[in-house]
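Asker: Fold the following.
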Amino acid sequence: MSNEPEIARLAACGVVPVVVIEDVHLAVPLARALLAGGIDVIEVTLRRPAALAALETIAREVPEILSVAGTVVTPAQVTDVKEAGAQAVVSPGFSEAVDDAMRAAGLPWLPGVATASDCMRAVAAGRLTCKFFPAEQAGGTSALKALSGPFPQMKFCPTGGVGLNNLADYLALKQVICVGGSWLVPADAIANRDWARVTQLAKEARERVKALRG
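Answerer: Purely as a prediction, here's the structure:
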């Protein structure tokens, strides 16, 4: 596993909320609701115009949570998220151009992999901790077990189709450091400002992680 402290925090938390934020004003209360449930990391995806402002606001006003930028697919976005205060970056795939930009930015990066070819490119670049995406569609735990044969040095954060129903299956694998998922932050809960529900989902997830890890 990477020796970056940010990656260690993802592993310690065990679950990473993957968030789509439509309104920057919802960013801070959402982050605080997750913290109240025991989750101290958040991945804000660059899927909406408000994402960069949300990242910046969370980094400034809720510094106790690890701010991760997700869905970063271009070198220009790497620059943008660093300026916004992101402390780590996640991408759905791997590209040499983004890899170069991440090295220049000096931020921890989890590139996405789904196949053996993806893993070969990541290993060649020295990227040994990766996002496994889309996890369920790419074969789930059986695919991860198969990939760990030729790539025993790699660690993964499976995302895509992961929830409370299969959380235990993924975290039982020694090569999985954490999982990512949007089930922790339902779109309707965010839209309705139902922060109590977000906190409850966070608590349930953290309790499951603790129970699984002893």
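
Asker: C-alpha from now on. contacts and neighbour counts both.
Answerer: Noted.

Asker: hang on, residue 157 packs against residue 135?
Answerer: No. Counting by CA atoms under 8 Å, residue 157 does not reach residue 135; the two are 9.0 Å apart.

Asker: Make sure I have this right: residue 69 is in a strand.
Answerer: Yes. Under DSSP: H, G, I helix; E, B strand; the rest coil, residue 69 sits within a strand.

Asker: one step back: the more surrounded of residue 157 and residue 135?
Answerer: Set residue 157 next to residue 135 and count neighbours by other CA atoms under 10 Å: residue 157 wins out with 28 against 23.

Asker: Could I get the contacting residues of the more buried one?
Answerer: If you count contacts by CA atoms under 8 Å, 6 or more residues apart in numbering, residue 157 has them with 129-132, 176-180.

Asker: Repeat the analysis, applying 10 Å as the threshold.
Answerer: 10-11, 14-16, 90, 110-113, 129-133, 135, 170-171, 175-180 (CA atoms under 10 Å, 6 or more residues apart in numbering).

Asker: same thing with residue 82?
Answerer: Neighbour list for residue 82: 52, 55-56, 68-69, 88-89, 102, 105-107 [criterion: CA under 10 Å, 6+ apart].

Asker: Here is the second sequence; please produce its structure so I can put it next to the first one:
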Amino acid sequence: MQQKTEALSQVLTGQPVIPVVQISNLSHAVPMAKALVAGGLPAIEITLRTAEALDAIRLVANEVEGAIVGAGTILNPKQFKEAADAGSQFIVSPGTTVELLGVAKDHAVPFLPGATTPSEVMSMMEEGYSILKFFPAEQSGGRAYLKSLSSPLASVRFCPTGGITPQSAPDYLALPNVLCVGGSWVTPQDAMDAGNWDEIERLAREASGLKTA
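Answerer: Purely as a prediction, here's the structure:
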């Protein structure tokens, strides 16, 4: 089994921050995505943590020019297939299962599975995966932990997500084994609730200007 590495790499290296968005009001999906694209963050992960998530992915995929919409918090093959059918261009899981690896093999949509321990990372390497999600980043040892993995597991690159802030993001992005970070700070709930799309575009523009190693 081989990860669709080139396609996934193009998504993750195109911007330093992947917005991780939870949609609870479907009317927010399109203006939110337009604001992120305008701010320089076209790749957007919409998490399947709400009943509106799949419809939100479908709307963004169909109506927002330039957006590269992905699905996050994918936990099983059913969700994987539903997200792919909704128009997801990449799929993210907090961890990895044999069943998810199986369905990912049969789909053209690139898969970003989660791995935290060296053993999990090595298992993914055996399956042909070289780009992984590191979650929950801060709670699992953060930057220091990822730095310690960069030498013995030098061929693997990560997208750390979980607890990362605008202040800590540059430290992660300076690591040689980090492609990008996932962050929810770009779409704060108060700005979403208020429909303050200018603020979200501003935050996206700031995040898109962060430098990677």
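
Asker: Now the TM-score, please.
Answerer: Once superposed, chain against chain, the TM-score is 0.95 (TM-score structural alignment, normalised by the length of the second structure); 211 aligned residues with a CA RMSD of 1.4 Å.

Asker: Quick check: neighbours shared by residue 157 and residue 135 of the first structure?
Answerer: Counting by CA under 10 Å, 6+ apart, the contacts common to residue 157 of the first structure and residue 135 are 113, 170, 179-180.

Asker: So which of these are in strands?
Answerer: Under the assignment DSSP state E, those contribute 113, 179-180 to strands.

Asker: which one of the residues you listed is nearest residue 46 of the first structure?
Answerer: Nearest to residue 46 of the first structure among those is residue 180, at 15.4 Å by CA to CA.

Asker: That closest one pairs with which position in the second structure?
Answerer: Superposed on the second structure with TM-score structural alignment, residue 180 of the first structure falls opposite residue 182.

Asker: Contact partners for its match?
Answerer: 12, 16-21, 44-45, 133-135, 137, 159-165, 169.

Asker: still on that earlier bit, just the buried subset of the contacts of residue 82 of the first structure, please.
Answerer: The neighbour-count criterion (16 or more other CA atoms under 10 Å) marks 52, 55-56, 68-69, 88-89, 102, 107 among the contacts of residue 82 of the first structure as buried.

Asker: All the helices of the first structure, residue numbers only.
Answerer: Under the criterion DSSP state H, helices of the first structure are mapped to 5-13, 27-36, 51-61, 75-84, 96-105, 116-124, 140-147, 167-171, 187-191, 195-213.

Asker: Would you reformat the ones you listed as TSV and include distance to residue 153 of the first structure?
Answerer: As requested, those are exported to TSV (distance: least, CA to CA, whole Å):
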stretch	distance to residue 153 of the first structure
helix 5-13	15
helix 27-36	31
helix 51-61	31
helix 75-84	26
helix 96-105	19
helix 116-124	9
helix 140-147	10
helix 167-171	17
helix 187-191	36
helix 195-213	21
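
Asker: The counterpart of residue 21 of the first structure in the second structure: neighbouring residues, count only.
Answerer: Alignment note: residue 21 of the first structure maps to residue 23 in the second structure; criterion TM-score structural alignment. Per other CA under 10 Å, the neighbour tally for residue 23 of the second structure reads 23.

Asker: Please apply the same query to the one 4 residues further on.
Answerer: Neighbouring residues of residue 27 of the second structure were enumerated by other CA under 10 Å; the total is 13.

Asker: The one 3 residues further on too?
Answerer: Under the neighbour criterion other CA under 10 Å, residue 30 of the second structure is assigned a count of 20.

Asker: Same question for residue 116 of the second structure.
Answerer: Other residues near residue 116 of the second structure come to 21 when the count uses other CA under 10 Å.

Asker: Residue 203 of the first structure too?
Answerer: When neighbours are counted by other CA under 10 Å, residue 203 of the first structure registers 19.

Asker: Great, nothing more from me.
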